[in-house]
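Visitor: quick one: sequence plus predicted model below, questions after.
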Amino acid sequence: MGSCQTWLPFFISVILTNISSTFVTAQNYFCFNNGNYTSNSTYSNNLNAILPSIPSNMSSQGFLNSSVGQNPDRVNVIALCRGDVQPDTCRSCIQNATTELLDLCPYQRQAILWSELCTLRYSNDSIFGNMADIPAVMMHNMDNASSPQQFNADLRTLFDQLRDEAASGGSLIKVAAGNRTAPDFQTIYGLLQCSPDISHDDCNPCLATAAQRHLGYFPNSRGWRILQPSCTVRFESYPFYNLSRIQEAQPTALGPAPPPPTLPSPPILSPPPGYDNDNTTRTVIIIVVVIIVSITIVACVGIFMRKRTKHKAKENIEHDEELSTAESLQYDFGKIRAATNDFSDSSKLGQGGFGAVYKAWRNWRERTTTNMIDPVLRASSGFLQDMLRCIHIGLLCVQENVGDRPTMASVVLMLNSFSITLQLPSRPAFFESTSFDEDASLLHNRRSRELEFKDLEFKESSETKSIPSSRNDASITELYPR
């Protein structure tokens, strides 16, 4: 009886661990509803033939991409283990994933499964070398950082360092891990990994998308992870990776080049006898030194006068350019009147301290946004796309719905990264119109956008999954980026 009481807690903990592991594993998968296959079909036979062979063919770095069959029944498979996992553990994880994914997504032509240590993905479409950041699984710790602003600044520094290191990996492994000291004696540990089949230019934006999702959903969390088909990102306040295994899996680097041989110093020649007493030699040396010094002084004065002349000419040119620029900034009253449609209320943005404020919202709707840019800048500047992007971001910041306006962190990210796709802005919050026809048209457009947004929201909600990582974690699944 006493023996049973001793072993009972152990058996209960084992059962609970298995149940928890099964629950978490079952949530980290996605079945694509864009094609099915039947039992004993060509696609089914190809899939059943390739999946069992994957574990034994994994590389020592934990990666494999393979395919079997011909289109349209061709099966493409990508298997990837976390960069710090030993080969035996990697093969075991992939073997379990092949069995679980067939049970979780029966008769689906495309499916993906993320586990703690590996990722398995198969599809009838070509997936090799194609970056994919959806669907995505997001998990985070419920505890927030005590100093969020400084914590996120340190996290961003560590993220940028690891992102460049991971993207610079080779065709067999793209992974980086490291840590950084955070406020209040905390340490941030991070691991970033991309699928080795994608390029350096695709790895960077994939990891950047994961960081954007973190800022959009849980910016102050002390720990979080983002799982995407082509890359994964994880940060914790405790060590969770095997750094020595990551260093071991990296390709062997060439050692530093040996230092150049040291050349012997030239011998120091002693002066000839009678040198100190030779007045003739001394006189010649003095004359040569005086001549050299004189030439040097004359050359310096000439250079100084030449630079001074050029500086004055440059100041005159800059002064002329300033006058020309000031004149170009003066707009003709007739042009302003035409741009605002005779100061029509349909172009009115609001009321300021100096009177009515007008904005060419119609230019944006009619795809003539460049009309809002000064003609001189539009004709001479090489940064037209940058200016249009700033106008686009500015319109997003004045959306009528507060939830549609990006956060300051998102604005900074959008300005620094051109790989982020910006959503289309709707009518500004302070746009007013007194024309009945325009009101009706704007109302119709607004209702159309609301219907499209509801359809998109319904589609996202049907494909989005939320998973708990542990008793201290909360998780969200997003199929389409914000």
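Guide: Looks like it came in fine. Numbering: from 1, shown residues only.
Visitor: contacts and neighbour counts: CA atoms only from here.
Guide: Will do.
Visitor: burial count for A211?
Guide: 19 (other Cα atoms under 10 Å).
Visitor: and T325, how many neighbours?
Guide: 12.
Visitor: do the same with G129
Guide: A count of nearby residues for G129, using other Cα under 10 Å, gives 13.
Visitor: residue contacts, it?
Guide: D197, I198, S199 (Cα atoms under 8 Å, 6 or more residues apart in numbering).
Visitor: distance of it from E452?
Guide: When distance is defined by Cα to Cα, to the nearest Å, G129 is 32 Å away from E452.
Visitor: kindly report the same for A208.
Guide: 27 Å.
Visitor: tell me the centre residue of the chain?
Guide: Closest to where the C-alpha atoms of the chain average out (Cα atoms, centre = their mean) is A208, at 1.4 Å.
Visitor: packing partners of the host helix or strand of that residue?
Guide: Assessed by DSSP states H and E, A208 sits inside helix 200-217. Secondary-structure packing of helix 200-217 (3 or more Cα pairs under 8 Å, 6 or more residues apart in numbering; DSSP states H and E): helix 148-167, strand 186-194, strand 224-227, strand 231-236, helix 408-416.
Visitor: distance between the third one and the chain's centre?
Guide: Centre-to-centre, strand 224-227 and its host chain are 14 Å apart (Cα atoms, centre = their mean, to the nearest Å).
Visitor: and A474, what does it touch?
Guide: A474 neighbours (Cα under 8 Å, 6+ apart): M139, H140, N141, M142, S466, I467, P468.
Visitor: from those residues, which ones fall inside strands?
Guide: Per DSSP state E, strands hold the following members of those: M139, H140, N141.
Visitor: okay if I get those residues as TSV plus distance to T42 and neighbour count?
Guide: Putting the ones in strands among the contacts of A474 into TSV (distance: Cα to Cα, whole Å; neighbours: other Cα atoms under 10 Å) gives the following:
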residue	distance to T42	neighbour count
M139	38	23
H140	41	29
N141	44	23
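Visitor: out of these, which comes closest to N316?
Guide: Minimum distance to N316 across the ones in strands among the contacts of A474 is 60.7 Å, recorded for H140 (Cα to Cα).
Visitor: return the residues in contact with the closest one.
Guide: H140 touches F218, S221, R222, G223, W224, R225, S469, D473, A474, S475, counting by Cα under 8 Å, 6+ apart.
Visitor: once you drop chain neighbours, what's closest to it?
Guide: Excluding its sequence neighbours, the residue lying closest to H140 (Cα to Cα, 6 or more residues apart in numbering) is W224, at 3.9 Å.
Visitor: need the strands for this protein, in chain order.
Guide: 29-31, 63-68, 75-81, 111-114, 118-123, 136-141, 174-182, 186-194, 224-227, 231-236, 348-352, 355-358, 473-478.
Visitor: check it against this one:
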Amino acid sequence: MFPSLNSRNLLLVLLSVSVFIIPQNSQITYLYKACFDPPRSRDHAKFESNLNLLLNSLSSKSHLHSFYKAFSRNLYGLYLCRGDVSIQTCQNCIKVATQEIKIKCAYHLSAFIWYDQCMLRYSQKSFFGVAQISPGTLMWNQKNKTSVNQPDVDALALIYQLIKEATNTSMLFRANGSEVVTNSSEHRYGLVQCTRDLNSSSCSFCLSQLVVEAQKFSQQKAGWHIFGPSCNIRHENYIFYQQNWGPDNASTPPMNQPDDEGSAEEFAYKVRATVVLLVLVAMTASFLGFASYVCFHRKRRLRGGETTDEILLQKLEILKKHHTKEQGATKDEYNSEVQNFSFKTIKVATNYFSEEATLGRGGFGLVFKGKLSNGKEIAVKRLSFKTGQGLEEFKNEVTLIAKLQHKNLVRLLGFCLEENEKLLVYEYMPNTSLDTFLFDSTKRQQLDWSKRRNIIKGVARGLLYLHEDSRLKIIHRDLKASNVLLDEEMNPKISDFGTARIFGNDQIEASTERVIGTYGYMAPEYALEGLFSIKSDVYSFGVIMLEVISGKRNTGFYQPERGLSLLSYAWRLWNEGKGLELVESDLINTCGDKEEALRWIHIGLLCVQENPQDRPTMSTVVLMLASSSNLPHPFAPPFSVGRFFAAIQSSSTTVSSKQVSCDC
């Protein structure tokens, strides 16, 4: 079994297509683009000049090389053509790519663009020699394979054999696959490829991780194509590559074909006989590679001075000394109402953390309902002792949320740090979280338009307090429907500040080496680059707003015939003048002012625009919600051409990139 990759990030955009067949001619087929780092200066002339020099340098080599990298005036760039296309097709593709990337990613300091025949990327930061699979994109053949309930062992065997061929031969890290005959009707064809700035081990690691990610989402598909910045893999049940294979289209026979002395049947038997061995070898190699990677980065983090579990515990013990060990309220340096509860008190209150008292599971542990001896009901979050992120969250919430007081923020009552336990005690919210009502076909009927209006406005006011009105400037970083709690009157309260960060008054943006959040609610600049700001929270608020209006979950919404995310679906309906079709059907007759519903969809789309600079601040959002003033026209949300897939239970990252956790 492959090792878990839940400490890594691979943002997958899954594009379902009716028939995944691309012409085998010189026609250039666009697949996807990713644009990052919009410039902070409006003087674009110098950057445009430098970019033109780099792109011209790359394009000038496309008639000679199928791969080329270049550096020009603080910009790094490379292109890679598919290994089986002709040099003429490669030249045509790079010519198109150098023109289109300037249009599709105008003035962005870092960008990728993929075509079926080639890919091109540039950045102000050096990436040569670094194996990256993020951002990654997965496309699949909509036609199901025959054995839909079984792993496609033959496909895996072929791909892992191609990975071995590509990284252990002189094929310049690319290999196509000849057919593997499994019976009289099924065949397998594959192609793997890495950019040639990678060494052999980096190429192998890159391709192996793509296989792991592809298998999570495409096991029932007849064909799929997954590609990232440094490598790509494609598998089909038909011949999709040019059969005149070789370096720069030299005439080289395809690999893995049976020789002239043997028959196809003998070859098929040999292949089947080695399938199990190949899979086991690949699994072992993947595990060893992952273990080495974890050890290397763990040592590097410790050398870099990052906080260890032991140091965190020492800091928490110092924090604990500010409290007495007596039960009840005691003053600390932050807030006189925060209590240091004894572990015995919490055990009794929760009936010894019984299953009946369990309210749910959060990103860092279980949550229990409890009742103190005075009859007060509480919610207790029990953090995992072995989780470093849980330690960070514990310290962050105790030292941060105690400083915040607002009716739309959940209140922290106290904590406990005894017997290797880390417990956070909150006010109990009888109606649990927004998602338990919004996405339940029965409970959502309790959320009429008036209640939904109140929830949206309450969350907006709570977020405005965090960003502008509190004495601290707080970025939440994990705002989602499950982190909006509802009291007995269905009033919303933002919860879970374990990943929140404090900004200075004049601070606009920050970056992190550890992206923690939930795919589907994370702004693209945060998910892909670790950049966060108040505009990241605005994006998350916009997603929640559209979910509340539609009653549909962004991370589960899907239209097979169109491959749309909820954001894309809302954008399309609004542009076609059919915005009311987004509103949950049961609300149409109760929402009263349909113009208000349309206006709020408009505001939600303004919040989820791809460029952070285009999104409004929360103070502007609150004004928009309370008035009928004219609204600016929104730009398209990110990934509006395909589904923004968010139901990812584990995540992946690059060989030398950010360590990422995803509370999905």
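Guide: Arrived safely. Note that the structure is predicted; figures quoted are calculated from it, not measured.
Visitor: got a TM-score for the two of them?
Guide: Superposed pair, TM-score by TM-score structural alignment, normalised by the length of the first structure: 0.51. Supporting alignment: 298 aligned residues with a Cα RMSD of 4.9 Å.
Visitor: thinking again about what came up before, buried ones among the contacts of H140 of the first structure?
Guide: Among the contacts of H140 of the first structure, those buried by neighbour count (16 or more other Cα atoms under 10 Å) are F218, S221, R222, G223, W224, R225, S469, A474, S475.
Visitor: and the gap between the closest residue in space to the first one that isn't next to it in sequence and S221 of the first structure?
Guide: What sits nearest to F218 of the first structure in space, not counting adjacent residues and going by Cα to Cα, 6+ apart, is H140, at 7.3 Å. H140 of the first structure sits 7 Å away from S221 of the first structure, taking Cα to Cα as the criterion.
Visitor: again, but for D84 of the first structure
Guide: 24 Å.
Visitor: go on, Q247 of the first structure?
Guide: 28 Å.
Visitor: one more: F151 of the first structure?
Guide: Taking Cα to Cα, one finds F151 of the first structure at 10 Å from S221 of the first structure.
Visitor: hey, what's in contact with both of those two?
Guide: Jointly contacting F151 of the first structure and S221 under the rule Cα under 8 Å, 6+ apart are A145.
Visitor: measure how buried E450 of the first structure is and give me the count.
Guide: By other Cα under 10 Å, 12 other residues sit near E450 of the first structure.
Visitor: over to T17 of the first structure?
Guide: Applying other Cα under 10 Å, we find 12 residues neighbouring T17 of the first structure.
Visitor: what do you get for N45 of the first structure?
Guide: 16.
Visitor: counterpart of it over in the second structure?
Guide: Residue pairing (TM-score structural alignment): N45 of the first structure is matched to S49 of the second structure.
Visitor: residues in contact with its match?
Guide: S49 of the second structure touches nothing, counting by Cα under 8 Å, 6+ apart.
Visitor: which helix in the second structure has the most residues?
Guide: Secondary structure of the second structure per DSSP state H: the longest helix is helix 264-303.
Visitor: sorry, slip of the keys, the one I care about is the first structure.
Guide: As assigned by DSSP H, the longest helix anywhere in the first structure is helix 279-328.
Visitor: what's the spacing between that helix and its chain's center?
Guide: Between the centre of helix 279-328 of the first structure and the centre of its chain there are 50 Å (Cα atoms, centre = their mean).
Visitor: which part of the second structure matches that helix?
Guide: So helix 279-328 of the first structure is aligned with nothing, judged by TM-score structural alignment.
Visitor: so who does T98 of the first structure touch?
Guide: Counting by Cα under 8 Å, 6+ apart, T98 of the first structure makes contact with L51, P52, L120.
Visitor: isn't K473 of the second structure up against F503?
Guide: Yes - counting by Cα atoms under 8 Å, K473 of the second structure touches F503, with 5.1 Å between them.
Visitor: of these two, who's got more company?
Guide: K473 (20 against 17).
Visitor: separation between that one and D37 of the second structure?
Guide: From K473 of the second structure over to D37 of the second structure (counting by Cα to Cα), the distance is 23 Å.
Visitor: try E100 of the second structure
Guide: 18 Å.
Visitor: what's the answer for G517 of the second structure, then?
Guide: Separation of G517 of the second structure from D37 of the second structure (Cα to Cα) stands at 20 Å.
Visitor: between those two, which has more neighbouring residues?
Guide: G517 (23 against 17).
Visitor: helices of the stretch 1-150 of the first structure, residue ranges please.
Guide: For the stretch 1-150 of the first structure, applying DSSP state H, counting those that start in this stretch gives helices covering 2-27, 42-50, 87-104, 148-167.
Visitor: compared with the second structure, how much does the shortest one deviate?
Guide: Aligned to the second structure and superposed, helix 42-50 of the first structure gives a mean residue distance of 2.0 Å (mean Cα distance after the TM-score superposition for the first structure).
Visitor: ok, now the last one?
Guide: Average distance between helix 148-167 of the first structure and its aligned residues in the second structure, after superposition and using mean Cα distance after the TM-score superposition for the first structure, equals 1.8 Å.
Visitor: list the buried residues for that helix?
Guide: Across helix 148-167 of the first structure, burial judged by 16+ other Cα under 10 Å covers F151, N152, D154, L155, L158, F159, L162, R163, D164, E165, A166, A167.
Visitor: give me every residue that touches the residue lying closest to N176 of the second structure once chain neighbours are set aside.
Guide: Using Cα to Cα, 6+ apart and skipping the chain neighbours, the partner closest in space to N176 of the second structure is L191 (4.2 Å). Contacts for L191 of the second structure (Cα under 8 Å, 6+ apart) come out as I159, L162, R174, A175, N176, G177, I233, R234, H235, Y241.
Visitor: sorry, back to before: what residues of the following helix or strand past the longest helix of the second structure count as buried?
Guide: Where DSSP H and E defines the elements, the next helix or strand beyond helix 264-303 of the second structure is helix 309-320. By neighbour count on 16+ other Cα under 10 Å, the buried set for helix 309-320 of the second structure is D309, L312, L313, L316, L319, K320.
Visitor: need the nearest residue in space to I502 of the second structure, chain neighbours excluded.
Guide: Counting by Cα to Cα, 6+ apart, the residue nearest I502 of the second structure is I474, at 4.7 Å.
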